[in-house]
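> I'll drop the sequence and a predicted model, then ask my questions.
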Amino acid sequence: MKIPDKVRIGGIDYAVEYENRLMNGGGQGLRGQISYSNATIKLDPNAQDEQGKKQTLLHEIMHGIAEHFDLPVRTDEDTIDKLAKGLYMVIVDNPDMFKSDD
């Protein structure tokens, strides 16, 4: 799995960017953050290794999907994190499944 420059969620292209020392409104450090209003997903490159960045990207994508479909888990960090880690394992363990037939 590679980290793209952008990812489409619900018909909206989200730019994937890197930003050092991401913080939430309360001053707590974050590994990643999605902004629906700016259509961006930011990853902190120094807060994690490459595998962590990929898992964090999937975590933020899961937030985007949950928000798009108005799912009740959209703010449930624990559930979103478990779904993202599970999806990451499927992608890593089955790489051929995600290759184009073209």
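Sure thing, it's come through.

> can we go C-alpha only for contacts and neighbour counts from here?
Will do.

> Helices of this protein, start to end?
50-68, 77-93 (DSSP state H).

> Deepest-packed of those, please.
When these are scored by mean count of other C-alpha atoms under 10 Å, the highest mean neighbour count falls to helix 50-68 (a mean of 20).

> elements contacting that one?
strand 6-9, strand 32-35, strand 40-43, helix 77-93 (3 or more C-alpha pairs under 8 Å, 6 or more residues apart in numbering; DSSP states H and E).

> CSV please, covering those and showing distance to residue 57.
Output for these, formatted as CSV (distance: least, C-alpha to C-alpha, whole Å):
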stretch, distance to residue 57
strand 6-9, 10
strand 32-35, 7
strand 40-43, 7
helix 77-93, 9
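
> hmm, back to that, pipe the helices of the chain into CSV and attach distance to residue 26 per row.
Output for the helices of the chain, formatted as CSV (distance: least, C-alpha to C-alpha, whole Å):
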stretch, distance to residue 26
helix 50-68, 19
helix 77-93, 16
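
> And those: which comes nearest residue 7?
Residue 7 lies closest to helix 50-68 among these, at 8.3 Å (C-alpha to C-alpha).

> ok, structure two:
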Amino acid sequence: MKIPDKVKIGFKDYVVNRVDGPVISDRLVCYGDITYDTGVIRLQNVDLSEDMEQCAFIHECVHGIDDVAETNLTEEQVEKFSKGLYALIKDNPEIFKK
């Protein structure tokens, strides 16, 4: 999977920024975060495997979907769902091609 520089989630456009070092969000060290108001997804760019970086991207996109859909998922629900979605995408890339 190629992580894009921009992604559209619902009606919102997000810029995807990679940062050197850990992402700090709400005083916690994270692999990534999403800021709904400014339309920015930040991903840690150092010390992550390709799988971890891609899974972190999917995780933040699930947060974006949750925001647009107003489903109020907990962090644990987002974590579990994003891991499952990432596995589906990684294990079945042919279903996403024309």
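Thanks, I have it. Just so it is clear, the model here is predicted, and its values are computed rather than measured.

> What value does the TM-score take for this pair?
Once superposed, the chains reach a TM-score of 0.92 (TM-score structural alignment, normalised by the length of structure 2), with 97 aligned residues with a C-alpha RMSD of 1.1 Å.

> just to revisit the earlier point, out of the helices of structure 1, which comes closest to residue 32 of structure 1?
Short answer: helix 50-68, nearest of those by C-alpha to C-alpha, at 6.0 Å.

> Pull up the aligned stretch in structure 2 for that closest one.
Mapped onto structure 2 using TM-score structural alignment, helix 50-68 of structure 1 covers residues 50-68.

> Comparing the matching stretch with structure 1, how large is the average distance?
Compared with structure 1 after the fit, stretch 50-68 of structure 2 shows a mean deviation of 0.5 Å (mean C-alpha distance after the TM-score superposition for structure 1).

> quick revisit: the helices and strands packed on helix 50-68 of structure 1: which one's closest to residue 23 of structure 1?
strand 32-35 (8.7 Å).

> Now do the buried residues in that closest one.
Across strand 32-35 of structure 1, burial judged by 16 or more other C-alpha atoms under 10 Å covers 32-34.

> just these now: which is nearest residue 50 of structure 1?
residue 32 (13.0 Å).

> which ones are touching that closest one?
By C-alpha atoms under 8 Å, 6 or more residues apart in numbering, the contact list for residue 32 of structure 1 reads 22, 41-44, 56-57, 60.

> Pull up the gap between the nearest residue to residue 10 of structure 1 once chain neighbours are set aside and residue 6 of structure 1, please.
Excluding the flanking residues, the one nearest residue 10 of structure 1 by C-alpha to C-alpha, 6 or more residues apart in numbering is residue 68, at 6.1 Å. Here residue 68 of structure 1 is placed at a distance of 17 Å from residue 6 of structure 1 (C-alpha to C-alpha, to the nearest Å).

> so where is the lengthiest strand in structure 2 in structure 1?
Identified as the longest strand of structure 2 according to DSSP state E is strand 12-19. Strand 12-19 of structure 2 corresponds to residues 12-19 in structure 1, going by TM-score structural alignment.

> who touches the matching stretch?
Contacts with stretch 12-19 of structure 1, where a contact means C-alpha under 8 Å, 6+ apart, come from 4-8, 39-45.

> and with 10 Å instead?
3-8, 31-36, 38-46, 53, 57, 61, 64, 68 (C-alpha atoms under 10 Å, 6 or more residues apart in numbering).
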